[in-house]
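**Student:** Here is my input, please return the structure:
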Amino acid sequence: MNSTSSAIGQFAEQFVNFLITHFGSWFDAFSAGLSSVVRLLEQGLAAIPFYVMLGAFVALALWRRGPVFSIFVGLALGAINYMGLWNQTVSTLALVIAATVLSLAVGVPLGIWGAKNERVGVVMRSGLDFMQTMPAFVYLIPAVILFGLGQVPAVLATIVFSMPPVVRLTTLGIRQVRPELLEAGRSFGSTEWQMLWKIQLPNALPSIMAGVNQTIMMALSMVVVASMIGAGGLGEYVLSGIQRLDIGIGFEGGLGVVLLAIILDRLTESFGVRKAKKAKPTASKAKSPLSRAFRT
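**Tutor:** Sure, this is the predicted structure:
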């Protein structure tokens, strides 16, 4: 087994060392800010009593998916609380929310840019392929070197791993907007920004929501991996079971991740599905709202 890296690996190491030497203070400031945000989010969620969170999730499930799924949500969250994993679940939920919000804040504008510019889209696809095919463990190494152990490198590694779906599906959704809608917008004299906000983004919303759904699922899949660098939450519980070869602890932690993933998956999926159903009016019906939108 070769214990030394090649010229490519040495270049990567030198690049990281260059970043630490010249931008170390910037990374420290960013790490402190992001750590404060994640900690505040986690403390805010932890301050909400379990039964209040349970009622909120059940009500949301009843609104979006119906009574059967709301019963499942109640039983799933009750099982998580019964296993004594509610605090770990809140910590995991805070990490996933932070990573998802940051992924959307970066990924949606990149997806729009890639849809508007073909050359940018080609370059971006290559970068996204690299991000998706690189093993998740590899992201942890530079994250830990630049930001130390804890939730900050876990969030950043999760962002890199989970952002590609929302970029791809935003680009796809905007490119699949029907040409007749774009022509109608141009005929009303709309600007590029009006076209984007009033036609392209609303019609691409089902695809964007599918990207949000996939981003959340990929962020959850990083939970156990990120626990290796001090992310905490359910992943740390699973990692503890692996280290101690404790089947019970490992199963309970894994079950908590699965139940949380199912709940978040079905809820986020419901927004995209219902929007997709509403986005299928006939040509005559679609013309009236469009004309009203550009009348102002």
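**Student:** Every contact and neighbour count from this point should use C-alpha atoms.
**Tutor:** OK.
**Student:** Kindly provide the distance from the nearest residue to F57 once chain neighbours are set aside to D265.
**Tutor:** Spatially, and ignoring its direct neighbours in sequence, F57 is nearest to V73 (7.1 Å; C-alpha to C-alpha, 6 or more residues apart in numbering). Distance of V73 to D265, computed by C-alpha to C-alpha, to the nearest Å: 12 Å.
**Student:** compare with the first, here's sequence two:
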Amino acid sequence: MGPKIPISSWVEKAVDWLSGNLEWLFGFIASIIEGTVHLFSLLFHFPPAWVLIVLVAIWAYRAAGLMLGIFSLIGLFLIDNLGFWEHTMDTLALVMTSALISIVVGLPLGIWCARNKTVQNAVTPMLDFMQTMPAFVYLIPAVTFFGLGVVPGVIASVIFAVPPTIRLTNLGIRQVPFDLIEAADSFGTTSAQKLWKVQFPLALPTLMAGINQTIMLSLSMVVIASMIGAQGLGADVYRAVTQLKTGEGFEAGLAVVILAIVLDRLTQHIFKPKGEKKH
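**Tutor:** From the prediction side, this is the model:
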């Protein structure tokens, strides 16, 4: 067997160089992420729990029907009853921040991929790498660049969760029927008008499927990110595991499941036609 390729050494040198030369950039990114998480946290913690629960239940009923409305009402009141409301809102703030950053990054990249085959060919292997790399590996560089706490958890969540938004934005735009594109061209529409008035509206269901997956992956990752200091339900689950408290772990896990189901069903129904929403 020949000499080992020093991949680990190359990676460590690259990380050291980035840490030493781009500290100002990482500080700027950290301040934006911390501010966004803080803003979402204030928003979710401000109203009394019962007010927010009722509002979410009404929204769920109007968006997806009676069953989801009842489930949201009972499930969220159960979270409050178990004493996990504050931590659930902390988790939701992390998920919304991760999802927002993923959407802001993912939508333009997906559109660029759809409009440029070369970009798609370059981005696709990167997405494959991001989706197949074990999630725990993302925590290492995140901690190296940003230390412990909320910021590295959000960064790791974004890396893990952004690929579906990019992939499905690209797919949705590419699946718009060619005859509609030709019709738009025949009316003399500009490239921007064709994108926003033809391709984007028709691709919206596929785009929302990608955003839905991104939100779910963000939720799964912020729980893992509790290992590096991210607060919320993940910290409760992690503490229960390390202390072998099965009951407390089950309660915290149940809160995560309820939150995941509510977020999943709501995002699935936001842009569905009205006739398809209620079952």
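**Student:** and the residue nearest to F57 of the first structure, what is it in contact with?
**Tutor:** F57, V58, A61, I263 (C-alpha atoms under 8 Å, 6 or more residues apart in numbering).
**Student:** cool, and M163 of the first structure?
**Tutor:** T100, S103, L104, G107, T215.
**Student:** 10 Å instead, please
**Tutor:** Residues in contact with M163 of the first structure (C-alpha atoms under 10 Å, 6 or more residues apart in numbering) are 99-100, 102-108, 128, 131-132, 211-212, 214-216, 218-219.
**Student:** Next: T97 of the second structure.
**Tutor:** The neighbours of T97 of the second structure, taking C-alpha under 10 Å, 6+ apart as the test, are 33-41, 91, 103, 154-155, 157-158, 215, 218.
**Student:** thinking again about what came up before, biggest separation within the contacts of V73 of the first structure, which pair?
**Tutor:** Of all pairs drawn from those, the widest gap by C-alpha to C-alpha lies between V58 and I263 and measures 10.1 Å.
**Student:** which of those two has more neighbours?
**Tutor:** V58 (22 against 19; other C-alpha atoms under 10 Å).
**Student:** Common neighbours of V58 and I263 of the first structure, please.
**Tutor:** Common neighbours of V58 of the first structure and I263 are listed as F69, S70, F72, V73, L77 (criterion: C-alpha under 10 Å, 6+ apart).
**Student:** Just give me the neighbour total for the second one.
**Tutor:** In other words, S70 of the first structure. By other C-alpha under 10 Å, neighbour count at S70 of the first structure equals 21.
**Student:** correct me, but S291 of the first structure touches G189?
**Tutor:** No - if you go by C-alpha atoms under 10 Å, S291 of the first structure and G189 don't touch, sitting 11.0 Å apart.
**Student:** shared neighbours, V73 and D265 of the first structure?
**Tutor:** L259.
**Student:** element containing L54 of the first structure?
**Tutor:** helix 50-64 (DSSP states H and E).
**Student:** now swap in V96 of the first structure and tell me
**Tutor:** Using DSSP H and E, V96 of the first structure falls within helix 86-116.
**Student:** I103 of the second structure and I159 touch, don't they?
**Tutor:** No - with contact defined as C-alpha under 10 Å, I103 of the second structure does not count as touching I159 (11.7 Å).
**Student:** quick one, which of those two is more surrounded?
**Tutor:** I103 (25 against 20).
**Student:** before we move on, the earlier item: any chance of a ChimeraX selection covering the buried ones in the contacts of T97 of the second structure?
**Tutor:** For the buried members of these, the matching ChimeraX selection, counting by 16 or more other C-alpha atoms under 10 Å, is:
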select :33,34,36,37,38,40,41,91,103,154,155,157,158,215,218
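**Student:** In helices, which of the contacts of T97 of the second structure fall?
**Tutor:** Among those, the members found in helices (DSSP state H) are 33-41, 91, 103, 154-155, 157-158, 215, 218.
**Student:** what sits against F69 of the first structure?
**Tutor:** Taking C-alpha under 10 Å, 6+ apart as the criterion, F69 of the first structure is in contact with V58, A61, L62, W63, L75, I263, R266, L267.
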